[in-house]
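[1] Sequence plus predicted model, see below.
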Amino acid sequence: MASQFEGFIKKDKNESRISYLVETKKDQNPCFPQAPFEILSNYQSQLKRLTPQKSNEPTAPQTTNGTLKFSSNPVVSAVFIMKLARMRLHEDCSSYSINPFKFQSMISVDNLKDVELASNLLMAAENLSIQQFDSAEKFLKQCVLLASPCDSPLRGIVTYFTDALRERIDQERGRIDLERKIVDLEEYAMMFKSVFLSCEQKLPLSQISQFTGMQAILDSVASARKVHVIDFGIRSGSHLIILMQGLASRKDHPVELLKITAVGKSKNRLEKTGKWLSSFAESLNLPFLFKTVISELNDLKEGFFEVEAEEMVAIFLSLKLCGILAWPRRIENFIGFVKKLNPCVIVVVEMEANTNTPIFIDRFYEAIFLASAIFDLLNTCLKGDSMFRKIVEETYFQQMILSTIAEEGEGKIQRFAKIDFWREFLARFDLVEAELSPLSLYQANLVLKTSPCWSSATVDMNGKSLILGWNGTTILSLSVWKFDHKLETETN
């Protein structure tokens, strides 16, 4: 991984970089986030060679000649505890009698209790998978007792997965909770906009994916006079500020119009985001037009989008394909619809995990390690912001866990797939994976160096795609796609 970054840093040493430092009007809206611009401007003069930091994560226990060896590093994460618990579970079911509780000199008493807690959760899931519901519920009762108070990433994970497993058991047994509250993520995003903005600026993977994704679009529309960005998951809209600053700073090929079309279900939220972005565009003297499309992804029609002949269209898909992945016809229709918009580039950000499997226990283990890594990240980067962290956990991530573990059939299912799956799937629509520019990769590494607490973030390449993780556990993939019209012609 280090050698890959060294290569493009050497290559781009003398190339100019886009400056994201904003010079705004004195009466600029005070809620414009400044952190994204400070990130790169703080490093504008530092063109020295950068290599990723070594992880502080203790390595997974390794077995050598029947002896377990642990890292001497005192940091013990939720992911590490889950690995110990799974090892304990598998060894207890095999000919080995190795028990992590023999390693008391390696980890603290509290960590041993966490291993016991995690083991109960895994046993509940294993029993549920073979329809031993009474046994599963007994283990879940132990989880409730041991996880309180919920004062650590591990205990938070256990609490949310316990709730999801209980709901799954209720469904299997025909017990339906008619009063269950469905979280509307778009409404929560509007209610807690300032919270999500603050969190986005403090989370390395969010910042890296935003800067890299917007740079990929800037690279693809470098000579376009009219740029039309269709965003299917605009959320706070802070990533588009990066794009707007990049376009406004152009000296060659000045932009005549930037049009952004935001797709979503909440008209009120989208319009508020549009006003916010319009004010920012005005501060940059950037010709700007904001449009909204109120629709689900599976209900889109061509007439919803006003695409002019001279516009160059770019599409941003951040954590949207996972919402329709469980329905093959829906996702195929959606990609076919996107193809009709004739975009010059499609940027895709997705979770790098495989929960798109009908086998429950496989889905559970993928989800538990993904969520554990995310909660470790939140705990590190939002330390001191416990209220913010709680809001983020209880809205987006609690819903993600519930959807992955408990939802089936016609429910609001969210399923994740890894980059290898997306390569195979998108190739069926004549989509070709494009290279990320050296500038995009260089900026990703600059962002990584912004905060000391981000040293556990990992940035790697899988083919042409960027893979982002925490302490070695993959969390996000970012890939860039373009339609190969030659392939389309040959096929026809």
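    Received, thanks.

[2] all contacts plus neighbour counts: C-alpha atoms, from now on.
    Will do.

[3] Residue 165 contacts residue 127, correct?
    No: using C-alpha atoms under 8 Å, residue 165 is not in contact with residue 127; the gap is 10.7 Å.

[4] These two: who's more crowded?
    Remark: of residue 165 and residue 127, residue 165 carries more neighbours, 23 against 18, as counted by other C-alpha atoms under 10 Å.

[5] That one in helix, strand or coil?
    The three-state label given to residue 165 by DSSP: H, G, I helix; E, B strand; the rest coil is helix.

[6] And it, how far from residue 329?
    Residue 165 sits 28 Å away from residue 329, going by C-alpha to C-alpha, to the nearest Å.

[7] next one: residue 39
    Distance from residue 39 to residue 329, counting by C-alpha to C-alpha: 41 Å.

[8] Neighbour count for those two, which is higher?
    For residue 39 versus residue 329, neighbours defined as other C-alpha under 10 Å are more numerous around residue 39 (21 against 11).

[9] ok, that one to residue 447 distance?
    Applying C-alpha to C-alpha, the value for residue 39 to residue 447 is 6 Å.

[10] Could you do residue 169 as well?
    Where residue 447 is concerned, residue 169 sits at a distance of 43 Å (C-alpha to C-alpha).

[11] more crowded one of the two?
    Neighbours were counted for residue 169 and for residue 447 using other C-alpha under 10 Å; residue 447 has more, 24 against 21.

[12] packing partners for the host helix or strand of that one?
    For residue 447, the element it lies in under DSSP states H and E is helix 438-448. Other elements packing on helix 438-448 under the criterion 3 or more C-alpha pairs under 8 Å, 6 or more residues apart in numbering; DSSP states H and E are helix 2-11, helix 35-41, helix 204-220.

[13] In this structure, mark out all the strands, start to finish.
    Ranges of strands in the chain, per DSSP state E, are 62-64, 67-69, 226-231, 257-264, 288-294, 312-318, 345-351, 431-434, 457-462, 465-470, 473-483.

[14] For residue 183, which of those is the nearest?
    strand 257-264 (15.4 Å; C-alpha to C-alpha).

[15] Presented hereafter is structure B, for comparison with structure A:
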Amino acid sequence: MRFSENGIHFLRNPNQRIKIRKASMNIMVKVVGDVLTVVVTLSIFRVTMIWVCKCLNFSSQANSSPSSGNSTGSLIEGFVDSPVSTPRLPEMFGDSDSIVQFRKGFEEASRFLPNHGSLFVDVESDRLFLKELKEEAKDAVEKVVNEFSPDGSRGKKKPHPGDVNLDSGRSNKQSSIYTESTQNGQLKGSTGGKARGNKGKRNVVDLRTLLTLCAQAVATDDRRSANELLKQIRQHSDPTGDGMQRLAHYFVDGLEARLAGSGTQSYNPVVTRPTSAANFLKAYHLFLAACPFKKISDFFSNTTIMHLAENAARLHIIDFGVLYGFQWPCLIQRLSSRLGGPPKLKITGIDLPQPGFRPAERVEETGRRLANYAKTFKVPFEFHAIAQKWDTIAIEDLKIERGEVLVVNCMFRLRNLLDETVVVDSPRNKVLNLVRRLNPDVFILGIVNGSYSAPFFTTRFREALFHYSTLFDMLETNVPREIPERRLIESEIFGWEAMNVIACEGAERIERPETYKQWQVRNTRAGFRQLPLDKAIMKTAKERVETCYHKDFVINEDNGWLLQGWKGRIVYAHSSWVPAS
């Protein structure tokens, strides 16, 4: 009797009732979940067994059929090899018996669900909870049933019209890329940023957009977004991949160095590159074979010099940016076959000093190689090496003599001089004034046609991306990926230049190109007059490009400039000048 009284008192205690209710609900949820799991599993097992039986029945029918080409062939072989077997597949997978069995399993599961709240202590909301639980279970099962309806379609969801091919079912088209970006740098698309197509395909990534977003994050010092984007770009960039993946590999190095504030330490100027002359020569030969840019440049310069020195007894060439002197062996060979014999040739090779105890070592080595080459072709030769900052060179340093034909040649290297955005009396203008005072017979200028020297980083980055995308795309189209010299060109030339553009500022940023129209204005202000473009040179250059190179190379003329480019974008330009007075 005491036990009963205590039990009644226990149940009348509100706190104890709440505890019993919570415990009972937890137990009930677990029991119902376990029962549903078991019954649904049994139902799926039943459906599977029915499907297996039908497969075996189908296999036996196929094997006993008189029209079967191979009576011992397996079911799988019939699916793969026999065109007759394929149309019969929907008969199995679209059978309504499987759905009926699944519904029966759900009904059996429903019997285990209580219809009242007997386990709970007289709480109306508990009965509502059970009712909702049963309805949710029913909705879940109905959703599975609809996913595999008897007509073979997946529920009520209609296939995308662009994904269906009348001949072969679902098409394998690539996903469309949208350049619209989200706050976290993810790309938006019609599928929420995921690439459509077959499972297992790698998602399509717009590296150009990711690089631009990352540059904007770096410019605003948004380190969190920048680091996330850097990680994404790293995952999809590859120095051995396609053109855009290779470009992204080097551009992300520059962004990372700029974000870390180590741009100057990460970049070594052109004069301190560790690449040997032999390796650089291999890359140079590959560049000559892949594109006409350097060949046309040398042809323009050497032909201009040959016309000028047709009857000269002495020829003096001052070469700003001589580097390894690869341009001059061809001219030496042509001079050796000149009617009346070769002139006495003197080349003054000028380049920036190398660090260390022998700043002129590379320039002097270039002179020795050219001297040996000239000796082979019996051309009288003299070489004078200068390794110092170009704006500090005086006229006396160049050893100009009376009676010699004087040529000043500069191919693509004036872009490495600082302009007036850094210092008022810029080295660029100083060198042009020096050339004008030399009063040469011709000043031959080749320039990199670029707009990526703006003081604003985001603008500069975008223009650099356009420029180097053109060069990497050109290599991707014309050079196989596995050739090691291609990586040498991309890493030691284009990659280092991009690193300087992206990571460095002030005097450390020496990659400062201008467009040919800007150089037109600059040279005119410096006191030069432009010579008309030789029509014979233009005609020959155009014929060589059209007959020997890819159709997307551009060769054109504009306002006395010979223009070279790729797919409509001008990359290099050439012109010749003389002092105006």
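    Nice, I can see it. Quantities reported herein were computed from a predicted structural model and do not represent experimental measurements.

[16] quick one: TM-score?
    After superposition, the two chains reach a TM-score (TM-score structural alignment, normalised by the length of structure 1) of 0.71; 389 aligned residues with a C-alpha RMSD of 3.2 Å.

[17] returning to what we had before: nearest to residue 142 of structure 1, of the helices and strands packed on helix 438-448 of structure 1?
    So among those, helix 204-220 is nearest, using C-alpha to C-alpha, at 34.1 Å.

[18] winner for burial among the helices and strands packed on helix 438-448 of structure 1?
    Neighbour counts (mean count of other C-alpha atoms under 10 Å) averaged over each of those peak at helix 204-220, with a mean of 23.

[19] Work out the gap between that one and the centre of the chain.
    Here helix 204-220 of structure 1 is found 13 Å from its chain centre; the criterion is C-alpha atoms, centre = their mean, to the nearest Å.

[20] Map residue 463 of structure 2 across to structure 1 for me.
    Aligned counterpart of residue 463 of structure 2 in structure 1: residue 366 (TM-score structural alignment).

[21] before we move on, back to that, so can I have CSV of the helices and strands packed on helix 438-448 of structure 1 showing distance to residue 247 of structure 1?
    Below are those laid out as CSV (distance: least, C-alpha to C-alpha, whole Å):
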stretch, distance to residue 247 of structure 1
helix 2-11, 24
helix 35-41, 14
helix 204-220, 7
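
[22] Go through the ones you listed and name the closest to residue 85 of structure 1.
    helix 204-220 (27.0 Å).

[23] what's the angle from that closest one to helix 438-448?
    Counting by axes from the mean of the first three to the mean of the last three C-alpha atoms, to 10 degrees, helix 204-220 of structure 1 lies at 160 degrees to helix 438-448.

[24] Run through the neighbouring helices and strands of helix 204-220 of structure 1.
    Helix 204-220 of structure 1 is packed against helix 193-202, helix 238-248, strand 345-351, helix 438-448, strand 473-483, with contacts defined by 3+ C-alpha pairs under 8 Å, 6+ apart.

[25] ok, back up a step: how much does the helix holding residue 447 of structure 1 stray from structure 2?
    For helix 438-448 of structure 1, the mean deviation from structure 2 after alignment is 2.1 Å (mean C-alpha distance after the TM-score superposition for structure 1).

[26] tally of neighbours for whatever residue of structure 1 lines up with residue 368 of structure 2?
    Matched to structure 1 by TM-score structural alignment, residue 368 of structure 2 sits across from residue 275. By the measure other C-alpha under 10 Å, the count of residues near residue 275 of structure 1 is 12.

[27] what do you get for the one 3 residues further on?
    Other residues near residue 278 of structure 1 number 17, with proximity taken as other C-alpha under 10 Å.

[28] any idea how far residue 76 of structure 2 lies from residue 53 of structure 2?
    Residue 76 of structure 2 is 15 Å from residue 53 of structure 2, by C-alpha to C-alpha.

[29] whoops, residue 543 of structure 2 was the one
    Distance from residue 543 of structure 2 to residue 53 of structure 2, by C-alpha to C-alpha: 73 Å.

[30] Repeat that for residue 494 of structure 2.
    As defined by C-alpha to C-alpha, residue 494 of structure 2 lies at a distance of 65 Å from residue 53 of structure 2.

[31] on that earlier part again, between the strands of structure 1, which one is nearest to residue 219 of structure 1?
    Counting by C-alpha to C-alpha, and looking across all of these, nearest comes strand 345-351 at 9.6 Å.

[32] now the closest one: which residue numbers in structure 2?
    Counting by TM-score structural alignment, strand 345-351 of structure 1 corresponds to 442-448 in structure 2.

[33] mean shift of that stretch relative to structure 1?
    Stretch 442-448 of structure 2 sits 1.3 Å off on average (mean C-alpha distance after the TM-score superposition for structure 1).

[34] and that stretch, how far from the chain's centre?
    That offset, for stretch 442-448 of structure 2, works out to 31 Å (C-alpha atoms, centre = their mean).

[35] quick one: the residue nearest to the spatial centre of structure 2 and residue 473 of structure 2, what's the gap?
    Geometric centre of structure 2, nearest residue: residue 244, 2.3 Å, by C-alpha atoms, centre = their mean. Residue 244 of structure 2 sits 7 Å away from residue 473 of structure 2, going by C-alpha to C-alpha.
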